[in-house]
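[1] sequence and predicted model, in that order:
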Amino acid sequence: MTATVVQHSTAIRLIQQLAIQNQDQLTGQLDISAPSGERWSLYFCVGRLIWATNHSHPVRSLRRQLNAYCPTFNFESLAVRESDRFVCWNYQVVWVLLKRNVLDKDTAIAIIEQTITDVLFDLFQQERREPLQFETVHHEALSILRMQIVAVNLKQAVKRAKLAFDEWRGAGFAQVSPNLIPVIRNLEGLQENVPAKAFEQLRKKVNGQRTLRELSVLTKIDITRLTKSLAPYIRKRWIDLVPGSEIPKPGLEPPQTPRGARPDPAHKRLIACVDDSPQLCEQLGKIIKSAGYEFISITDSVQALPILLEKRPQLIFLEQHH
């Protein structure tokens, strides 16, 4: 694995850097960082884009895309085992859902293309604020090829993102990130100046939990038009825009029980005994282990608390003093 670092400060340089990876037929990733701490990665296979991610909110972004393109899927039920088969978790999820037939090929491609568009949009916006640094990381080709769902044309991806950002900037939102969350600050002001039905809808949907992009998906309204409709309330400070935090990954898939084997109901259930009598601990241990539980004995009362805090047994037998 090799890495090359280059620093540029304009959108032209950003596009040039993408073109270089295309011409050099990069198989790996282009890591991009800004002085503010923001980080992105673009993934290539033989010079063509296959995925992109914003490291500040990859889980939130994936949930938004699944809500948009597969609205019947319950994101909270998502269970994908952690794997090192691909370096990016959210791409791995799309790949697994495709293999499980939760997503069809066209839907998976739409999610990939929109994710790349959103990341490039964010990069075009970020480079207007501060210089970006690029690091090229090469990966073993076979591992990338095995996971590739689609190779996206770089010029078309850049064109889509640039058109979206130009429309956004043309509406006066060049300094407004679509990843910000609108929060109602003056409920009374809104209620007095917005028709009752519209007010109820606004209060329900602008709940302080959804980004502008997520609201666009929820309402099925183009994000520029949606933000324009909120702009008068934002200018009056009835609604504020605040940074959105990342959401936790949904539960990971539990380890599978080998075929033909029964799950052990006592697996990882630990019972502890704290007593200064080794004989008593030994006898109790035989009984507990024969029932299929794990057992630890602690005969030194000074060490008892640290050990119990570390092991966290489900049940503790304590010596009784009279």
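    Arrived safely, thanks for sending.
[2] going by C-alpha atoms from here, please, whenever you check contacts or count neighbours.
    Fine.
[3] can you give me the strands in the stretch 201-322 of the chain?
    Along the stretch 201-322 of the chain, the segments classed as strands by DSSP state E, counting those that start in this stretch run 239-243, 270-274, 294-298, 315-318.
[4] Val194 is nearest to which of those strands?
    Comparing the strands of the stretch 201-322 of the chain against Val194 with CA to CA, the closest turns out to be strand 239-243 (13.0 Å).
[5] circling back: out of the strands of the stretch 201-322 of the chain, flag the one nearest Glu200.
    Closest approach to Glu200 among the strands of the stretch 201-322 of the chain is made by strand 239-243 (14.7 Å; CA to CA).
[6] check the gap between Arg63 and Ala196 for me.
    From Arg63 across to Ala196, the span is 31 Å (CA to CA, to the nearest Å).
[7] next up, a second structure to put side by side with the first:
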Amino acid sequence: MRGNLSEIDIRSILQLIELGQRTGQLLVEADFHNSEQTIKDKANRHRHSRNCQQRFWFVFFLNGQIIYCQEGDSNLLRISDYLQHNRVEMQLDEQQLASLGLDHATEYGYLWALLERNMISPKVAHNIIHQLIHETLFDLLSLHQGNFIFLQGVALAPQLTSLEIAPLVAKITQQRQEWKQLYPHIQSPEQLPIIADIVQLSSSLPAATVSKLQQWADGKTSLRQLARYLNRDILTVAKVIYPYVQQGWLQLVYSGTTNLKIQIEDKETEKNHQVRIVCIDDTTTICETVESILQQQGYDAIALSNPLEALSLIFRLQPDLILCDISMPELDGYEICAMLRQSTAFRLIPIIMLTGKDGFTDRVRASMVGATDYLTKPFGDTELLMLVEKYVDLQTCVGTETRYKTC
């Protein structure tokens, strides 16, 4: 059995394997064209780069039940995370790893090696395998494009446990639906939490909770890793931090934004405050033009061409003014503006909408979501600078309750 995920989805494939009580392995390949992986892929690349990466997964079956799942090949990082929760150190050397002899299932063989050496108990190994299966299917059930092949054959051996497909898929499907409700504030299990407002956190949460957040929200630990360390599923962890992300107290970034974060931190250490302006526009030429115009006038201008990445980064950037295109794929300017206005950190920040047409409807909609003003494209240097200076000056001259006005 083989085919394309655009013709049959993962859930249906698993159901067929279960109904047929098949034994063997399923290989799934994807190239980031599903929605969540597209987000992650774009956020991990510079806007001028268009490299495409592929990911693949293995699912192993015995008589129509799942006995193991794994993403990629020969990666022990997941095992390491789970063993950290159970306070077990990985102690097999390269020669011992090579002797495991399990193609495409090194981490499964590693668990068995630990069991045989009495370094973990059967209960711990059983729990880790269940969690590995759960998190792999959580990703697989979100795929809508890619290829698959099921190879019927001898089961992966030895077996420690097996799971019925129907109840497992039903549970994870429900979790996927709840996960979508956290979007776009939380987009991917691979996002890295960072504390953006320690003052608000400290005043609203117990000291012990803040201490734990400071420990884990270091910009190096992903939500998925955090779930492994805490022995919780990814949805539970995401729901716990969601209110803090929504308020702007915690920020979620992707590992590919590291260089930008460093630039932000460097600029935050400058003694003299420089007015920071963020431009969100999916057109690269607009981004570069705005950056050039504003930087020549001494502004700290940062252009972001991925609206989803921008929404994640903007809480960290803390701009004094935002320029936001209206028409963008995946997330338009109206949605971004409305989301930002829900956060106390952005209720008084001027947001100027960039529109390709001077229409009354656009102006009304922009006003309804809380936009400060709008600028029609194409615009010249003078138009842009006059509008920016209008609201930058307004910020320095009036009280906090009137820092912006709606258009």
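    Arrived safely, thanks for sending. The shown structure was predicted, so the numbers you read here are calculated from the model rather than taken from an experiment.
[8] of Arg63 and Ala196 of structure 1, which one has the most company?
    Each of Arg63 of structure 1 and Ala196 has its neighbours counted (other CA atoms under 10 Å); Arg63 has more, 21 against 12.
[9] what about that one, which helix or strand?
    Using DSSP states H and E, Arg63 of structure 1 sits in helix 58-69.
[10] tell me the helices and strands packed up against that helix.
    With contacts defined as 3 or more CA pairs under 8 Å, 6 or more residues apart in numbering; DSSP states H and E, helix 58-69 of structure 1 has these neighbours: helix 89-99, helix 105-127, helix 212-219.
[11] those helices: which one's closest to Phe73 of structure 1?
    That would be helix 89-99 among the helices and strands packed on helix 58-69 of structure 1, by CA to CA, at 10.3 Å.
[12] so which elements touch the closest one?
    Packing contacts for helix 89-99 of structure 1, counted by 3+ CA pairs under 8 Å, 6+ apart, involve helix 58-69, helix 105-127.
[13] where in structure 2 does that helix fall?
    Mapped onto structure 2 using TM-score structural alignment, helix 89-99 of structure 1 spans residues 106-116.
[14] what's the mean gap between that stretch and the aligned bit of structure 1?
    Its aligned residues in structure 1 lie a mean 1.2 Å from stretch 106-116 of structure 2 after superposition (mean CA distance after the TM-score superposition for structure 1).
[15] contacting residues around the helix or strand containing Phe60 of structure 2?
    Using DSSP H and E, Phe60 of structure 2 sits in strand 55-62. With CA atoms under 8 Å, 6 or more residues apart in numbering as the test, strand 55-62 of structure 2 has contacts from 21-32, 66-72, 104, 136, 155-156, 162.
[16] among the residues you listed, which are located in helices?
    Mapping the contacts of strand 55-62 of structure 2 onto helices (DSSP state H) picks out Thr136.
[17] just the buried residues from the contacts of strand 55-62 of structure 2, in ChimeraX please.
    Here is the ChimeraX command that selects the buried residues among the contacts of strand 55-62 of structure 2 (16 or more other CA atoms under 10 Å):
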select :22,23,24,25,26,27,28,29,30,31,32,66,67,68,69,70,71,104,136,155,156,162
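[18] picking that back up, ok now the helix holding Arg63 of structure 1, how far from the chain's centre?
    Remark: helix 58-69 of structure 1 is offset 8 Å from the chain centroid, using CA atoms, centre = their mean, to the nearest Å.
[19] quick revisit: make a markdown table from the helices and strands packed on helix 58-69 of structure 1 and add distance to Gly189 of structure 1 to it.
    Formatted as a markdown table, the helices and strands packed on helix 58-69 of structure 1 follow (distance: least, CA to CA, whole Å):
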| stretch | distance to Gly189 of structure 1 |
| --- | --- |
| helix 89-99 | 40 |
| helix 105-127 | 32 |
| helix 212-219 | 21 |
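[20] quick one, which of those helices is nearest to Cys273 of structure 1?
    Distance to Cys273 of structure 1, taken as CA to CA, is lowest for helix 89-99 among the helices and strands packed on helix 58-69 of structure 1, at 41.6 Å.
[21] other residues contacting that closest one?
    Residues from elsewhere that reach helix 89-99 of structure 1, judged by CA under 8 Å, 6+ apart: 51, 58-59, 62, 80, 82, 86, 103-105, 108, 147, 149.
[22] of these, just say which sits nearest to Val274 of structure 1.
    Using CA to CA, the contacts of helix 89-99 of structure 1 come closest to Val274 of structure 1 at Glu82, 37.2 Å.
[23] just say helix, strand or coil for the closest one.
    For Glu82 of structure 1, the secondary structure call by DSSP: H, G, I helix; E, B strand; the rest coil comes out as coil.
[24] going by neighbour count, which of the contacts of helix 89-99 of structure 1 comes out on top?
    Highest neighbour count within the contacts of helix 89-99 of structure 1, by other CA under 10 Å: Trp51, with 27 neighbours.
[25] quick one: map that one onto structure 2.
    Here Trp51 of structure 1 is matched to Tyr68 in structure 2, going by TM-score structural alignment.
[26] pretty sure that match contacts Gln131?
    No. Judged on CA atoms under 8 Å, Tyr68 of structure 2 makes no contact with Gln131 at a distance of 9.9 Å.
[27] run a quick neighbour tally on the residue nearest to the match of Trp51 of structure 1 when sequence neighbours are not counted.
    Counting by CA to CA, 6 or more residues apart in numbering, the nearest residue to Tyr68 of structure 2 once its immediate chain neighbours are dropped is Phe60, at 5.2 Å. Using other CA under 10 Å, Phe60 of structure 2 has 24 other residues around it.
[28] who are the contact partners of Leu213 of structure 2?
    Contacts of Leu213 of structure 2 by CA under 8 Å, 6+ apart are Ile195.
[29] from Gln25 of structure 2, how far out is the residue nearest to Tyr68 of structure 2?
    Distance from Phe60 of structure 2 to Gln25 of structure 2, by CA to CA: 4 Å.
[30] now list whatever residues contact both of these two.
    Residues touching both Phe60 of structure 2 and Gln25 (CA under 8 Å, 6+ apart): Ala155.
[31] helix/strand/coil for the residue nearest the centre of structure 2?
    Nearest to the geometric centre of structure 2 sits Ser188, at 2.9 Å (CA atoms, centre = their mean). Under the three-state scheme (three-state DSSP), Ser188 of structure 2 adopts coil.
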